[in-house]
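>>> This is a predicted model, with the sequence first.
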Amino acid sequence: MSRTRMKGIDVSYWQGMPAGFRYRRFKEGGWDFIIARIGYAEDGRLQFDSTFEHNYRMCREHGLKVGAYFYSNARNARQGRAEARYVLRLLRRRRLDLPVWIDMEDEETSGRATRRQLSAACRAFCRTMRRGGYQAGVYASTSWFERKIGWLGRLPKWVAQYDDHVTYRGRYDMWQYTDNARVPGFTGGRDANRAYTTFRPIRRRIRRMW
């Protein structure tokens, strides 16, 4: 894998809404981005993450690159598209610097689908996001990429593996290497990530897809 181009953390409701000075210290400490959960699926319902607005605004105010992720329950292409359309409604044409990631890790829902169904769900989600004007990719653990998710073509991949190196043998763009990093500005352990790609926003007008 090529050199690290950016480093950052991912956050959700569980990390609350820290004060603005914490984001400033994070930036001053040499960190580059935050990927904020925008929503999640649970028991067949699509829900928004009440901390996304705050995280987005703080990133913009303090010069941090920002992306988003959605915790998925999708088991087929139809459900992947539905989740993406929901995310597009929540985004309301905001500009993002990093992709919108479909988070594939729920064993009780997506984990029960076949490899073919899961790859179709991921590709449908990402295709819908791109048509809406956003970069998109797939987040999963090494074991999910290798054993559960089928062919994804050239979609960006964000691999989770808490180790000193990644054993996934395919191409990937980001690595979540720990869930307990101590980072400047914020308290407690954080999910920390290394990005190996400088993501470029899609250079076209964001389309309304809902």
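Received the coordinates, thanks. Numbers count the residues shown, from 1 in each chain.
>>> use CA for all of it now, contacts and neighbours both
Will do.
>>> what's the neighbour count on residue 154?
Using other CA atoms under 10 Å, residue 154 has 9 other residues around it.
>>> cool, and residue 159?
By other CA under 10 Å, the residues close to residue 159 number 25.
>>> Wasn't it part of a strand?
Yes: according to DSSP: H, G, I helix; E, B strand; the rest coil, residue 159 belongs to a strand.
>>> all helices of the chain, in order?
Using DSSP state H, the helices of the chain run over 20-28, 52-61, 77-91, 115-131, 142-143.
>>> Please compare the first structure with the one that follows:
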Amino acid sequence: MLKGVDISNLNGSISIDSIKNAGNSFLIAKATEGSTFIDKYYNDNIAKAKALGLITGAYHFARFQTKEKAIQEANFFKSIAAGASPDFVVLDFEQQCNGDMTEACLAFLEIVATIAPALIYCNPSYIKAYLNSSITKYPLWVAHYGVSSPSTVLWPDYAMWQYTEKGQIPGISGYLDLNYMAEPFYNSIATGEPVKPDPLIEQIKSLQYNLNIDYNAGLVVDGIAGPATMAALKGIQDIIVKGHKSHVVLWIQQKLEQYGYLKENSYTSMLYDEPTFQAVTELQKNWERPTDGVLRPETWSIFLNN
């Protein structure tokens, strides 16, 4: 686990040497905010950190409320941040919003990921309030203070963890944000190879998220098909019958397509219709499960392990 610091104009002109001498391996500097603000210390901070051999990151403090504004802010950030060649870039998402902001955040990240590997910075409450599992395409820098291990909500783990906003370093006045960087993310930066998520874990996380929104399951979205997830699935086995419509049904249909039991456009999306029912029974037959189209734990075990 590597130690590091994130800084902004609020810290003023800061001693990067002191940060290095305190045993830190990386520095993240604010570059921009909204669609007009430029941090006047950004280029200097990154240049000094690079000269000292630190891993460097650049972040943008988001103000957008829509996808269109997100794209505008992303292009602004890119125009300012790219010149300093940071090792990674970050969307700092902590703006009060209305509704799901995943699409807007993804639009931002897709643009800035052309500079360097991209992450999203967020705290657990914002993840729960404004994001869905699609955002886990990008690694997480989580802000969670006063705990021994942070909550990552939708992600199985974190790339970075901001564990305090009241850190202190000899030679620097005032408080600093202190962070840990996980070894897999560090290795991805060092080698240029992105951290590849396990597709099955991502699918299970998507299922857990759908169980929560469709049936108020109250599951932790962690990609682990543990007792709570299995209990939630058992609880809906008599609900998912022909004619039932839900996001969980769509998840089943996507898995059946993956296995080759359903063809694209051969079924009604989200609806447990006749083609979907027949595909489930064929799957059950081939896996020697009860062949009745009922989604018991024995059938779910196929989906969750393959």
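That came through fine. Fair warning: this is a prediction, and the values are worked out from it, not measured in the lab.
>>> Got a TM-score for the pair?
Superposed pair, TM-score by TM-score structural alignment, normalised by the length of structure 1: 0.81. Supporting alignment: 185 aligned residues with a CA RMSD of 1.9 Å.
>>> any idea which of the helices of structure 1 is most buried?
helix 115-131 (a mean of 23; mean count of other CA atoms under 10 Å).
>>> just the angle between that one and helix 77-91, please?
30 degrees (axes from the mean of the first three to the mean of the last three CA atoms, to 10 degrees).
>>> quick check, distance from helix 115-131 of structure 1 to the centre of its chain.
The chain centroid and the centroid of helix 115-131 of structure 1 are separated by 14 Å, computed with CA atoms, centre = their mean, to the nearest Å.
>>> Ok, stretch 49-62 of structure 2 next?
For stretch 49-62 of structure 2, the distance to the chain centre is 21 Å (CA atoms, centre = their mean).
>>> what span of structure 1 lines up against it?
Mapped onto structure 1 using TM-score structural alignment, stretch 49-62 of structure 2 covers residues 59-72.
>>> What lies in contact with that stretch?
23-24, 27, 32-41, 56, 83, 87, 96-106, 110 (CA atoms under 8 Å, 6 or more residues apart in numbering).
>>> quick one: buried residues of the longest helix seen in structure 2?
Counting by DSSP H, the longest helix found in structure 2 is helix 199-215. By 16 or more other CA atoms under 10 Å, the buried positions in helix 199-215 of structure 2 come out as 201, 202, 203, 204, 205, 206, 207, 208, 209, 210, 211, 212.
>>> residue range for that helix in structure 1?
Per the alignment by TM-score structural alignment, helix 199-215 of structure 2 matches no residues in structure 1.
>>> Output the residue interval of structure 1 matched by the next helix or strand after that helix.
Using DSSP states H and E, the helix or strand that follows helix 199-215 of structure 2 in sequence is helix 227-235. Mapped onto structure 1 using TM-score structural alignment, helix 227-235 of structure 2 covers no residues at all.
>>> And whatever helix or strand comes next after helix 227-235 of structure 2, what's buried?
Under the assignment DSSP H and E, the closest C-terminal helix or strand after helix 227-235 of structure 2 is helix 247-259. Going by neighbour count (16+ other CA under 10 Å), the buried part of helix 247-259 of structure 2 is 247, 248, 249, 250, 251, 252, 253, 254, 255, 256.
>>> Just want the angle from the longest helix of structure 2 to helix 227-235.
60 degrees.
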